[in-house]
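Enquirer: below are the sequence and a predicted model for it; my questions follow.
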Amino acid sequence: MSSSSTTTETKLPMATILHMLTIKLSSTNYLYWQNQLLPLLANQELLGHVDGSIPLPPKTITLDSKEQPNPAHSAWLVSDQQAVLILNSSLTEEAVAEILGLSTARQIWTALEAAYSNTSLERMHLLRDNLRQLTKGSSTVAVYGRKFKAICDQLSAIGHPVSDTDKTHWFLCGLGPTFESWSTAIRTAREPLSFRELLTKAESQEQFLLTLHPPTPPTVAFVAQQTHHRSSGSPANRSRSGSTGSGSYNRGSNPSKGTRRPPHCQLCRTNGHYANKCPKLSSFVASTSDSEGIARAFHAQCHVSNDDEPDWIADTGADIHMTDNTGSKNKPTSRSRLGCLSFTSILPKPNLCSPCQLAKAHKLPFEANEKRASNPLDLVHCDLWGPSPIITNDGYKYYVVFVDDYSRFSWLYPLKTKTEFYTVLQTFLRLVQTQLSRKVKVFQSDGGTEFTNKIVQKFFNENGTFQRFSCPYTAAQNGRAERKHRHIVETGLAMLFHARVPITHWVDAFSTATYIINRLPTKVLNEKSPFEMLFSITPSYTNFRVFGCCVYPYLRDYAPHKLAPRSIPCIFLGYAPQYKGYKCFDPASSRMYVTRHARFDENFFPYVSSSSHTNIANLFLSTFNEPTSFSPPSSPTPNQTNHTSPPTSSPSCCICDHHPSTQLHPSTSSTDNSSSSPTSSSPTSPLISSLNTPPSSPTISPTSSTSSSLSHISDSAPSPVAPPHPMAIKVLQKNPHWIHAMQTEYNALHKNCTWTLVPRPSTTNIVGSKWVFRIKYRPDGSIGRHKARLVAQGFTQIPGLDFNHTFSPVVKASTIRIVLSLAVINGWSLKQLDVDNAFLNGHISETIYMEQPPGFVDPKLPNHVCKLNKALYGLKQAPRAWFHRLSTFLLSYGFKCSRADPSLFIFLDGDSIMYLLVYVDDLILTGNKSTLLSNFTTRLHQEFAIKDLGSLNYFLGLEVMHTTKGLFLSQTKYANDILARAGLTDTKPVPTPLSTSDTFTKEGTPYSDPTLYRSLVGALQYLTITRPDLSYAVNQACQHLHSPTEKHFQLVKRILRYVKGTISHGLVFTRPTTPSILGYSDADWARCIETRRSTYGYSVFLGGNLVSWSAKKQPTVSRSSCESEYRAMANAAAEIVWITHLLQELHALPPSRPTLLCDNKSALFMSQNPVSHKRAKHIDLDYHFVRELVMSGKLHTKFIPTKLQLADIFTKSLPRPLFEQFRDLLRVQPPPFRLQGDNNQCQSSPPTTPTISLNHT
């Protein structure tokens, strides 16, 4: 009983035990923690639960042949839980993660021992190394001894004590050479000393050495140098200028006194010793401030000088000096004579020199910062990278990275524009707050506008996050994010170069690099990974694969039928962030598959094998070619034509008549089949050889497997910004696409017998030739094909000799919109056709000679020239010759040429009708019967080489989207190209094209680049084909093309900023309920402040669809608002008359008469009242045809309030609400949310709304 009671009394309360647990287990203090816990567990009789010596008793026992609960079992569980409680209370969050799921004290102890014991062994080695390397240096023996003993105590605490012999040896080694003789005596002593005795003797020896060699602190002038100036007299006098006394106490200053006062120390304020022997001297010197230097300078000796020149006395023991001229202390003339020599060459602590700061200012060095946040998300670093010179297939130009300071974990988000940052920021903060149950406390970034704008700052303020910025031009203050950029970019580029993946996949590479970096151990985190630090889970590396290698994903679910392949070779492009799968890219279809069922061939890289004949840099050269010239989508100049006389007979010989053995296509015989196989293809095309050496053949061979494989890889993905077009034939050495395009063009020329090689005439003009390259794009901006065109240099043609007539018509934009509107109203399908090498079909009557094509010079007849048998692109008469050939065929087929627009051809046969729009070689075909369209397309194909492009979707830069209600016309891609040309792809949008206060005047500073101004304004003018809301602003900019100013360019930039905000807007065409012609007319009287001419505008609707509009300045000055309004009505009426004539030819004239709306009652009264007015006599009689139209019943005029006058948008700048209201009424809207089908076919079911009846009479 006594023993039991004694044991109970020795146990400590649990609260006391928990209070005694001062050391929490971490990765660096396992043995400290173990030494702390073992005595406590033993005191509580719980040690057996930890070391396993007290096993778990059985749950039940048998008493009197009956099973009963075992009390020992329950008692063991209670004691074990007490041990578990003590262990858990001594763990950090990091250590708790190691024991999750463990229930007994033994299991917990074993797990912690396995996780942390090896780390403590490394610490033991580190402490012993520190002990051996410790030296006294300039510190005192006491300080050195305390550091030495502290390390020894740490080693003892972790179970590795240092022996007295080792202590003595290492302690004496660290004392240095000053104690060398004394150390030798200690080593040779017979009886070894304890460390305490050794330390005491060392301190005594230090005091002895200080007595023999008193120190002279560098900051106090205790010893003054002797000077030998004109001084004489007694020793008492010499003591003032030449004594060797120390300190300020002059023992020779008063020799008459027989007794001396005891020495007084000025440092510790006590008697008995001087300052140089004060025991507190060293500590006082170390803490002396600079302000005391003035007083210390007076400890130097006195100097007497009779020289006339000002003299400086340098105090060798001070950093403050003396002069006998007070005017010299601020005149460092000598230093200025030396070109402001560095102060460190003269004085150790110089004063600030203003000229030096102006001439030699530089950035201050940064101190190493090893601090790290204490918890996740306490500090997050962020930075935005870009813009990238290469835009990805998905349109990304930037990426933003967030870095957690505690774990170094990184999150990467790609961006298309900087404006997306705010959305990404919100997404990131919600993600980490949900996943980590923490909020970001401090957000570190640079001072970019994406971080400093009011929206972002308001967001941070509402969320309680402190926003911290780096100083301007001080990127090092945001060093975590900047270094992370370098790590990600370098890792990503290394993977791209290794696998030779096209640079357009840089987002995939950078995302994969971030994924890998987050899971790799780093020294900064004590060989742990950021992933492990953030989630307390060791990452797995079993799913890592080589970026860019060949992968075979399981694709049976995507197969079109049961016999299709179950997999295809793809390219591994990283890890899907929201899936447990791999990203497998199929370059042939530009499709990305995400799957976990994939087989990898990590030794085969498809892009490497497909480009083995090129080096790494050549894979990306096409991206850095010369910049493309900027112009609206167009065909050859429309106002060029030639004589229309029938072509004369020409020899039947073609390009290759002189060399029948030359082959332009690979032979189909068995002998030549091997030459076209992938395994035997030559890495160098004959064309490339012909650029450097005399050619052996005028053809190139496009059979290389390398060319084909690179072609489908490069063209597989859409590009939101157009790659530059090659401007020199030398780029063909880098890109096989253009080789194939040139060969295709050359083959077409050969097929059409375009020329005959003849000897060079001596007295005839020879026209030059050149290659022109162009990339054709799909509506989504992706590359459709590479187009090479051989053109004649028509600018060298001589009028009257090489050409006569050149005019050739092109279709009007209003005609296109009217035909499209009729197709929507009547529910007709729209087809798009393209004529291959259209100009080659035109016949010329003149004799024209041309140089042989570059790169295709016949090796046997290098001095011959080409006598043209057909029209060629670039000839001035080529457009006219082609249009004559096409119109002749169409008229013979049964079409009639429209008198309103010669580029519109109309076919009528009973109840069958077709419309054909011609813009050089681009054709739009529509009609009321599909069989009729099909038969005509077949016949046209027999006459010319055409491509049936299917349903109309992209025509002259116009993007046509088919919706359930009609059509949506836009120019999104073209607008993006304009913004890229102006460098405003990331500009901030504005709500209106012009401010109500903006004015265009001639005054101002001339703009430095008028060519750029004209280029941008011309591009904007073409953009108005589908954007009537831009008409007034663009018209104002067009009036200053001859001499633009800086203000004009700023206004053009505002127009572009408005385009940026409405980049996807376009015209909507729908089926009307009551088809009719409705016009709006308006004028702004004396709008121009310089000429006081009025601005007029009108808009004309056909069945509710806007088909025509205009915004112009009137050519003459109007003397009243009535006159300007009436002239505007005349222009609108003229356009309505033209539309009426066109619809009459199309047999689609609405039954109701057109209506013209005007908001000026005086103009309306004049148009309706035939009585002459004196106030109207000044109006030109030509404008009175409006009255004749009204009187004849061909036009109806009505009044409309100004607030509903849509034409007002074409005459002046409007405030935002009114502008947006009129823009919506003009049917300029964003694209429909849901499109019908896949843009291949318009809704062609019978319309449910009234249609325009076709009048065949």
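Expert: Good, I have the coordinates.
Enquirer: C-alpha from now on. contacts and neighbour counts both.
Expert: OK.
Enquirer: what distance do you get for residue 82 to residue 724?
Expert: 75 Å (C-alpha to C-alpha, to the nearest Å).
Enquirer: over to residue 67?
Expert: 90 Å.
Enquirer: which of those two has more residues huddled nearby?
Expert: Counted by other C-alpha atoms under 10 Å, residue 67 and residue 724 do not tie: residue 724 has more neighbours, with 16 against 11.
Enquirer: pretty sure the more buried one contacts residue 628?
Expert: Yes. With contact defined as C-alpha atoms under 8 Å, residue 724 counts as touching residue 628 (4.7 Å).
Enquirer: buried ones in the helix or strand encompassing residue 205?
Expert: For residue 205, the host element (DSSP states H and E) is helix 195-212. By neighbour count on 16 or more other C-alpha atoms under 10 Å, the buried set for helix 195-212 is 195, 198, 199, 202.
Enquirer: got CSV for those residues, with distance to residue 119 too?
Expert: Shown next, in CSV, are the buried residues of helix 195-212 (distance: C-alpha to C-alpha, whole Å):
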residue, distance to residue 119
195, 29
198, 33
199, 32
202, 36
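Enquirer: spell out which helix or strand contains residue 1080, please.
Expert: Per DSSP H and E, residue 1080 falls inside strand 1077-1084.
Enquirer: would you mark the buried spots in that strand?
Expert: Within strand 1077-1084, the residues that count as buried by 16+ other C-alpha under 10 Å are 1077, 1078, 1079, 1080, 1081, 1082, 1083, 1084.
Enquirer: presented hereafter is structure B, for comparison with structure A:
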Amino acid sequence: MAYAIRKKSEVGSSFELFLKNARNELGSDAKVCFLRTDQGTEFTGGKVKEILDREKIGLQFAPPDTPEHNGIAERFNRTLQNKVRSMLIDSRVPKTLWDLAVSASVHVYNRMPHRSINYEIPFKRFVPSVKIQLNSVRRFGCLAYVKIPKQMLVTVVRNLNEKPTDKFSQRGLRTVFVGYVFSGSLLYHPESDTFIESRHVRFNESLVYGDVYKTPEIDSNNSESEKFDLFEEPDEDDENQSEEDADKLPGKRGRPRKRVLSDDDIPLSELFQTKSNKSVKKSSHDLGPKSDSAAFVSQCEEDSDQNEDEAIYLMLAEVRSDPRSFAEAMASPQKVKWEAAVKEELDSMKENCVWDIVDRPRLDKNGKRANVIDSRWVFKVKKDTNGINKHKARLVIRGFKDRNEYELKETYAPVARLYTVRTLLAIANKYDLNIVQMDVKTAFLNGTLERDIYMEIPDGVEIDLPNRKSKVCKLLKAIYGLRISPKCWNKKFTGVAESVGLRADDKDPCLFTWREGSRFITLLLYVDDMLLTGNDNRKIDDIIKQLCQVFKITILGEPKEFLGIEIIQDREKKEMFLHQKAYAGKILSRFGMSDCKTTDTPMVTRQVRNRKIKDLIEKSKESVSEQVLSKQVNKQKMFPYREAVGSLLYLTGATRPDISYAVNIISRNQENPTADDWAEVKRILRYLKGTLDKGQLFKGETEELIAYSDASFKDCIATGRSTAGFVIRMFGDTIHWRCMKQKVVATSTCDAEYIAMGDAAKAVLAIQYIIERVLQKDICCTLNCDNRSALDCIDTSGGPKLMHLSLKQHFIRSIRETGQIETSWVPSNKQWADILTKPLAGSAFDKLRTLILNDN
């Protein structure tokens, strides 16, 4: 909160107003314990002293010449002054409006995430129940057009020599935006020296006060003592500033005198008489192009090239609706549901005997001070395809505070690979097998600890002891948040699975199989999510029954969604469709592209991209000052680049091979992304917008195992390395693909293709191994390549041109000799992996996308 004052004697009134406002928001029981300040006389007597005595608030003074003792306030004053100075310079409004600039700056500052509080929003922390609205954030001092209030109608119309009742007289008034009020926006009308409050306003953020009105300057004949710096740095004499000196502040120079409330009974649509304004939308309020303070979301939707400030992006980051703490959950409107979720979690803890309440230890076994770790609650509204599914509460320990040293084998826990998931689903679809999805509740709580770990008693746990702080929880089972919890759970489940007849695979520990003659069962584990399939339904039921005797399992039946992949199965047609429409929609919404225009391809063609890259390289060779470089780095930080890349990586790795190459390219520039890089990300998002319904279609039409391998020589201009890609199809379904930059620099196209074939062969062996484990079948794979020289190198020694390659890069040759893989040449127009190694034009891209997705 900020209060503008003319004299230091007004500090008491402002402080009393602050206390009232704080109690209105926090409740009448809110208590201020201490007031820390410098040794200014305004805090040692007068009304401030009366308030401190009445409210029993302690007063702490910072020693003289030590502003660091009151660093938060001192630094914030400087931060606020810099912001206000910039706003006044940018808008060129009269300096007499400095107090309004302060209020506007504080309003925006309180609604921006801050690093010091883990990027939480201060106002949201202060009042958890409030919903942050950011669509009202505007450029300070920009032009604003408002319907003429009734109180001003006669005056304004007479000045224009018109009749107030004239149907064609002026209805709108040009004003200047100067702040935020509860009813909408605070506007300043320079001609009448009046304030107007209204919510029916149109803004033109491309123009500011100084572009239309002449900013009043200080008379040059004034004495030097009358000239001042609005926010000059404090000096040693500031503490002794008299009230007469305070009168020299600009707060009373030509200050507007009247405030008018706009008549909001008539909507803005009547003011401008346009059909497009029947519904009030954010975009309809903007008459000009966005300024630097415009919303990042709007910039994404309109696909403009305006640069956005990092702070604005953070300010407009999505505000979490889930409670961030136990206290916040208990104060939320959904308190009853969160209490039920907490009770369910604690009941599960009790059922699994997760801890014992013991005396707080002083020393551990090694004679060192005992490490007692605290915990926190994580709340999440879980949703499915139909909306809200349940309110979930999870108690997690702050494992990063665990001072124990662990070896890698104590913390590593495997998870199933996505290509294993797709392979298993393709097998089930091909042979019309039943699939059962299961979920283990509070899975980590089943793991047994082998170390002594202590935890503070968490919120929500009631104990009948007089001194709660003297007791702690000694963990008996693994709990979410510990580094060793995943390993403990995996070890526990593996032991139980083997006891019911399932055998964990040596190469893929999350793949469990059972076989007896021609009957087989396969279980796939991904942390606490499971898929169980096979051709013996009775054995499946028996395994489920035995697992349920040990673990608390939710049986979900046929899978509808697994690891964020939505599954639609048509057993009559023997078809299965995997897609991530909901996940892709969330990505678009997260980055403000839900209403963007669409594009036919995720990336521009090679010629256009290469020309842009060469231009960038030429620009980088030019000498640039350190100041310019610093500005460029700051501009690069404003993009949510890594978040977008990370979101897209999971999408392309699960169901969307058609964007693999484009995502691989943008992932190479995560350190210093430019505006051009961000434009490429937005192009991918626009492509997703038009292809939300795309995914993997399994038909199981053949018995073949086919792979395609390709490489683009020196595709990466910065490093000279090539890009390789492969596609593997089983039963006519695409089950595995990958796009990657090669780890070595190839000296020729032949080298790049030869190395790419070796990488593809490794992936083929993994698929063949899964087929052999599940179906007990040996299927030879045909590996297709469109480079005859690379194929010839497999048949021959390759001669001197392959002498420089390492032994592991000749892997493809040894594998073909075993008969597991056969190689074949295909023309470039039938090379399916082309879509993974180069940007293709529309028709060529559509053709390969249709083939690789089975989308015909």
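Expert: Nice, thanks for sending it over. All of these numbers come straight from a predicted model, not from anything done at the bench.
Enquirer: still on that earlier bit, in structure 2, which residues correspond to the strand holding residue 1080 of structure 1?
Expert: Using TM-score structural alignment, strand 1077-1084 of structure 1 lines up with residues 705-712 of structure 2.
Enquirer: give me the mean distance between the matching stretch and structure 1.
Expert: Compared with structure 1 after the fit, stretch 705-712 of structure 2 shows a mean deviation of 0.5 Å (mean C-alpha distance after the TM-score superposition for structure 1).
Enquirer: how far out from the middle of the chain is that stretch?
Expert: Centre-to-centre, stretch 705-712 of structure 2 and its host chain are 34 Å apart (C-alpha atoms, centre = their mean, to the nearest Å).
Enquirer: need the residues that contact that stretch.
Expert: Contact partners of stretch 705-712 of structure 2, identified using C-alpha atoms under 8 Å, 6 or more residues apart in numbering, comprise 722-732, 749, 752-753, 756-757, 760, 764, 779-786, 831-834, 837-838.
Enquirer: cool, and stretch 1146-1159 of structure 1?
Expert: 822, 906, 1075-1082, 1129, 1132-1133, 1136, 1140, 1143, 1164, 1193-1202, 1205, 1252-1256.
Enquirer: what ranges does the stretch 401-550 of structure 2 have for its strands?
Expert: 434-440, 454-455, 471-475, 503-504, 511-516, 519-526, 529-534 (DSSP state E, counting those that start in this stretch).
Enquirer: nearest to residue 717 of structure 2, out of those strands?
Expert: Set against residue 717 of structure 2 and scored by C-alpha to C-alpha, the strands of the stretch 401-550 of structure 2 come closest in strand 519-526, at 38.4 Å.
Enquirer: where in structure 1 does the closest one align, residue-wise?
Expert: Aligned using TM-score structural alignment, strand 519-526 of structure 2 spans residues 912-919 in structure 1.
Enquirer: report the buried residues of that stretch.
Expert: 913, 914, 915, 916, 917, 918, 919.
Enquirer: now swap in stretch 450-470 of structure 2 and tell me
Expert: For stretch 450-470 of structure 2, a neighbour-count test (16+ other C-alpha under 10 Å) marks 453, 454, 455, 456, 457, 458 as buried.
Enquirer: next: stretch 570-577 of structure 2.
Expert: If you call a residue buried by 16+ other C-alpha under 10 Å, then stretch 570-577 of structure 2 has these buried ones: 574, 575, 576, 577.
Enquirer: and the contacts of that stretch?
Expert: By C-alpha under 8 Å, 6+ apart, stretch 570-577 of structure 2 touches 426, 429-430, 432, 567-569, 695-700.
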